[in-house]
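Student: all I have is the shape, not the residue letters:
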């Protein structure tokens, strides 16, 4: 089970190794690897080699492809580290960009492609890893790298995080175009800090909308010594599957940690109605410039009913925050258990809520769901 936490500042969405010379690639973090590199315990070449060796033991997941230059790049980085010229928090941190193995039809959420085949879920090899960033999700859960990046237009990163018990975020539109998947929230915060500090991206006009004050912020600094005490959460009951997560349990857990938690029953938060909103065009928006000017796509009429529904949903969501003075809204990222291999698509995603309204969101694991079998 994954929970999504939504706020006007940030949504929180509630989802055989190689051991040698003391280095264990399993569950290693950005801080842990940086410490090992900077103290000379391991070289950059050592670190990359360990992750590559782990991948060779689990290649049958069909999650990623490898760069043939990985070790050469690591060796060059090692020379810079040895001379005191490492460059930033992510220097020599093994990462995975999104397009290693992803679903070709994008919105289906099952991660199968003609190039990489069907990616399988590392927790249950008979099921899919979500998608479209299923390759990244399966790979990070299996410790093939420290974190992965991708574009979450509708549900891509969050679906995969939910299916693989990982953390993920979809940033505020204009702050940065991409999000990330990681095994812990601190690595996610460090990644966001580095991404946002990159500033304006000429390939992404939306990045110009980010206020200068958003850059230079260390998002990981907010994680030290923070507690839930005094925070106010609203739980969107209509987006939960109450058969797999008893409602009172979640409320009691939050209250036991010192937070206030109330249920939001606004009828607009209906998973079935939200799912009917047209989102397919969002997934392909980046490619529409390549279409002929007289194509049906470029001349297609917009759906005024759809636009009105999205506008109404955004207004209601904003008013929900104001009325309840909420720090965040919480909902289940996925209502339906991840599907078996061979299924045509995954149903029950709730990621459309933030995709349509533009609110930022973070996915946080909240325990493992019971198998439906």
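Tutor: All right, it came through fine. This one's a predicted model, so the numbers in the text were calculated from it and none came from an experiment.
Student: when you work out contacts or count neighbours from here on, use the C-alpha atoms and nothing else.
Tutor: Will do.
Student: buried stuff in stretch 351-370?
Tutor: Across stretch 351-370, burial judged by 16 or more other C-alpha atoms under 10 Å covers 351-366.
Student: tell me where this protein has strands.
Tutor: Secondary structure of the chain (DSSP state E): strands at 2-6, 12-13, 19-20, 23-24, 95-96, 112-113, 117-118, 147-150, 167-170, 179-182, 232-236, 260-264, 328-332, 361-365.
Student: kindly reformat these as TSV containing distance to residue 131.
Tutor: Shown next, in TSV, are these (distance: least, C-alpha to C-alpha, whole Å):
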stretch	distance to residue 131
strand 2-6	15
strand 12-13	16
strand 19-20	30
strand 23-24	28
strand 95-96	15
strand 112-113	9
strand 117-118	11
strand 147-150	11
strand 167-170	13
strand 179-182	12
strand 232-236	23
strand 260-264	28
strand 328-332	16
strand 361-365	14
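Student: just the buried residues of stretch 351-370 now: which is nearest residue 237?
Tutor: residue 353 (13.6 Å; C-alpha to C-alpha).
Student: excluding sequence neighbours, find me the nearest residue to the closest one.
Tutor: residue 274 (6.8 Å; C-alpha to C-alpha, 6 or more residues apart in numbering).
Student: wait, that neighbour sits on residue 355?
Tutor: No: using C-alpha atoms under 8 Å as the test, residue 274 is too far from residue 355 to be in contact (10.7 Å).
Student: neighbours around residue 213, how many?
Tutor: A count of nearby residues for residue 213, using other C-alpha atoms under 10 Å, gives 7.
Student: with residue 229 instead?
Tutor: 13.
Student: give the contact list for the spatially closest residue to it that is not a sequence neighbour.
Tutor: Closest residue to residue 229 apart from its sequence neighbours, by C-alpha to C-alpha, 6+ apart: residue 258 at 4.0 Å. Residue 258 is in contact with 228, 229, 230, 231, counting by C-alpha atoms under 8 Å, 6 or more residues apart in numbering.
Student: narrow those residues to those in helices?
Tutor: Among the contacts of residue 258, no member falls in helices (criterion: DSSP state H).
Student: ok, and here's another one to check against it:
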């Protein structure tokens, strides 16, 4: 089925299209699912060879769209509503299983890995009417933040081709920002949904731990892994999350209680001052880095001022003094509480040996021996477990120590929320701009606090750095909000409101491609 009229789809702006506007166009019969998929496939052909955002497109995407168009006609004729994600093209990070497209984790050795079933989230999205359009590039095994992989290559930032898109869910973010897909899925072990959202000027949401099933995803850490949605707007992200989420939320009732029925409690947001400046006391900092940090601080502080001045009397900001809480620096938390290095090998081996997985290799050791991976992109999470599997395992004393440290951290953050009676913390996702191509590590990101405590966190566009010769619109800077335990829906409400105040999303000018 092709377009039934030459005028179909011409009025849709692919770069500003949302789930709601697409469904409205379907209802008005001014476009079709086939038109939309074909438009995206054309853009993928044009832009992806340069951006390297996608590894595989779904060979059945057009035929699936044709089926959706028949459903559309039937639903409209019977005056029935569309399923929530009817005909919506979704980009899926390539560490999330899809039964009809390989699932590679960006690793050349796993380029033919397939699964007999969809992951739980993909199954839910298909049931809600979505079309899986493509599988996205990511950082090798999702272990770092520049989206460099042996299979997909180096993913480029659509706002600045000399820079990375953050990561590890960089391919998904680039595809959404560049108009190669409408919404997307990513994973987040430390920063990976919010880092590329910040770098590419879109929205990335890390749900509370346990709100979304991770069944069928290539694992890194059972303690920290979550799957979450990415999109151009908070509303689209919420629409996808509403389909992904499972079970009842676990809510810590002691945090940020309201004042009781009949009274509207003011929203209180804590400004996490310790997460703004550079915290490298033993490192010689370059003038360029200091300047970048000043740019980020100015953008986020201006955003906070705009929220404060536009929100009337029901949003209040308070500063969280760094001396009132323990050391929450990334370097400290990574070295004392992050569990990846202890979990990765055993979790990955279990996945590769699952009866639903058809893999050319069945262990991390076998992949390492093959040599078919990017040795510059993997981290010590990959190498240390192979060199010393006894020290870095689920049964090691070091792992138990980190679990205890996570418990202590959770109590510390809970006390911060309770003592200050706050609904959320606010801070820049990262303290410097996204790094240049050729760098395999993205430093100074702030996402680990939510990752270790299992709290919901969302990154939305806060502004852009000044234009340069390689970034004529500037480089995006993201603002992160971390919420109360289990209060994902309330955090999304707050983020949508702040998004409406700031309105900082831009469409990337990709004339450089």
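Tutor: Yep, it's here. Quantities reported herein were computed from a predicted structural model and do not represent experimental measurements.
Student: can you give me the TM-score here?
Tutor: TM-score of the superposed chains, computed with TM-score structural alignment, normalised by the length of structure 1, equals 0.80; 329 aligned residues with a C-alpha RMSD of 2.8 Å.
Student: hang on, the earlier thing: which of the contacts of residue 258 of structure 1 ranks first by neighbour count?
Tutor: Highest neighbour count within the contacts of residue 258 of structure 1: residue 231, with 17 neighbours (other C-alpha under 10 Å).
Student: what's the match for that one in structure 2?
Tutor: Under the alignment (TM-score structural alignment), residue 231 of structure 1 maps onto residue 267 of structure 2.
Student: who's in contact with its match?
Tutor: Applying C-alpha under 8 Å, 6+ apart to residue 267 of structure 2 gives the contacts 314, 315, 316, 422, 423.
Student: neighbours of the equivalent of residue 188 of structure 1 over in structure 2, how many?
Tutor: By TM-score structural alignment, residue 188 of structure 1 lines up with residue 237 in structure 2. Using other C-alpha under 10 Å, residue 237 of structure 2 has 23 neighbouring residues.
Student: next one: the residue nearest to residue 229 of structure 1 from residue 161 of structure 1, what distance?
Tutor: Distance of residue 258 of structure 1 to residue 161 of structure 1, given as C-alpha to C-alpha, to the nearest Å: 27 Å.
Student: residue 57 of structure 1: which of the strands of structure 1 is closest?
Tutor: Among the strands of structure 1, the nearest to residue 57 of structure 1 by C-alpha to C-alpha is strand 19-20 (12.2 Å).
Student: centre of the chain to the closest one, how far?
Tutor: Strand 19-20 of structure 1 sits 29 Å away from the centroid of its parent chain (C-alpha atoms, centre = their mean, to the nearest Å).
Student: I'd say residue 8 of structure 2 and residue 36 touch.
Tutor: No: Residue 8 of structure 2 is not in contact with residue 36 according to C-alpha under 8 Å; the separation is 9.7 Å.
Student: between those two, point out the one with more neighbours.
Tutor: residue 36 (24 against 16).
Student: what lines up with the more buried one in structure 1?
Tutor: Residue 36 of structure 2 maps onto residue 47 in structure 1, by TM-score structural alignment.
Student: can you put the contacts of residue 267 of structure 2 in CSV and add neighbour count and distance to residue 173 of structure 2?
Tutor: CSV is the format used below for those (neighbours: other C-alpha atoms under 10 Å; distance: C-alpha to C-alpha, whole Å):
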residue, neighbour count, distance to residue 173 of structure 2
314, 11, 33
315, 16, 30
316, 15, 31
422, 22, 30
423, 25, 27
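Student: now, which of these sits nearest residue 358 of structure 2?
Tutor: Closest to residue 358 of structure 2, out of all of the contacts of residue 267 of structure 2 and judged by C-alpha to C-alpha, is residue 423, at 44.8 Å.
Student: that closest one reaches residue 268, doesn't it?
Tutor: Yes: proximity of residue 423 of structure 2 to residue 268 meets the contact threshold set by C-alpha under 8 Å, at 5.5 Å.
Student: all helices of the stretch 201-350 of structure 1, in order?
Tutor: 247-256, 271-275, 280-284, 296-299, 304-324 (DSSP state H, counting those that start in this stretch).
Student: can you check the stretch 1-150 of structure 1 too?
Tutor: If DSSP H, counting those that start in this stretch is used as the criterion, the helices of the stretch 1-150 of structure 1 fall at 30-38, 44-57, 70-82, 134-141.
Student: and those, which is most packed in?
Tutor: Mean neighbour count (mean count of other C-alpha atoms under 10 Å) peaks for helix 134-141 among the helices of the stretch 1-150 of structure 1, with a mean of 33.
Student: so where is that one in structure 2?
Tutor: Using TM-score structural alignment, helix 134-141 of structure 1 pairs with 170-177 in structure 2.
Student: the matching stretch against structure 1, how far on average?
Tutor: Its match in structure 1 and stretch 170-177 of structure 2 itself, once the structures are fitted together, sit a mean 0.6 Å apart by mean C-alpha distance after the TM-score superposition for structure 1.
Student: contacting residues for the residue of structure 1 most remote from its centre?
Tutor: What lies farthest from the middle of structure 1 is residue 294; by C-alpha atoms, centre = their mean that is 36.1 Å. Residue 294 of structure 1 makes contact with no residue, according to C-alpha under 8 Å, 6+ apart.
Student: one more: residue 28 of structure 2?
Tutor: By C-alpha under 8 Å, 6+ apart, residue 28 of structure 2 has no neighbours at all.
Student: residue 68 of structure 2 pairs with which position in structure 1?
Tutor: Taking TM-score structural alignment, the alignment pairs residue 68 of structure 2 with residue 77 from structure 1.
Student: coming back round to it: list of residues touching the match of helix 134-141 of structure 1?
Tutor: Residues from elsewhere that reach stretch 170-177 of structure 2 (C-alpha under 8 Å, 6+ apart): 15, 51-54, 91-93, 136-139, 145-147, 155-158, 165, 181-186, 192, 196-197, 200-202, 230-232, 507-508.
Student: now do it: distance to the chain's middle.
Tutor: How far stretch 170-177 of structure 2 lies from its chain's middle: 9 Å, per C-alpha atoms, centre = their mean.
Student: same question for stretch 77-90 of structure 1.
Tutor: 28 Å.
Student: measure the match of residue 231 of structure 1 to residue 483 of structure 2 for me?
Tutor: Taken as C-alpha to C-alpha, the span from residue 267 of structure 2 to residue 483 of structure 2 is 12 Å.
Student: overlap in contacts, those two.
Tutor: residue 423.
Student: centre-most residue in structure 1?
Tutor: Closest-to-mean residue, structure 1, C-alpha atoms, centre = their mean: residue 168 / 2.9 Å.
Student: map it onto structure 2.
Tutor: Residue 168 of structure 1 maps onto residue 204 in structure 2, by TM-score structural alignment.
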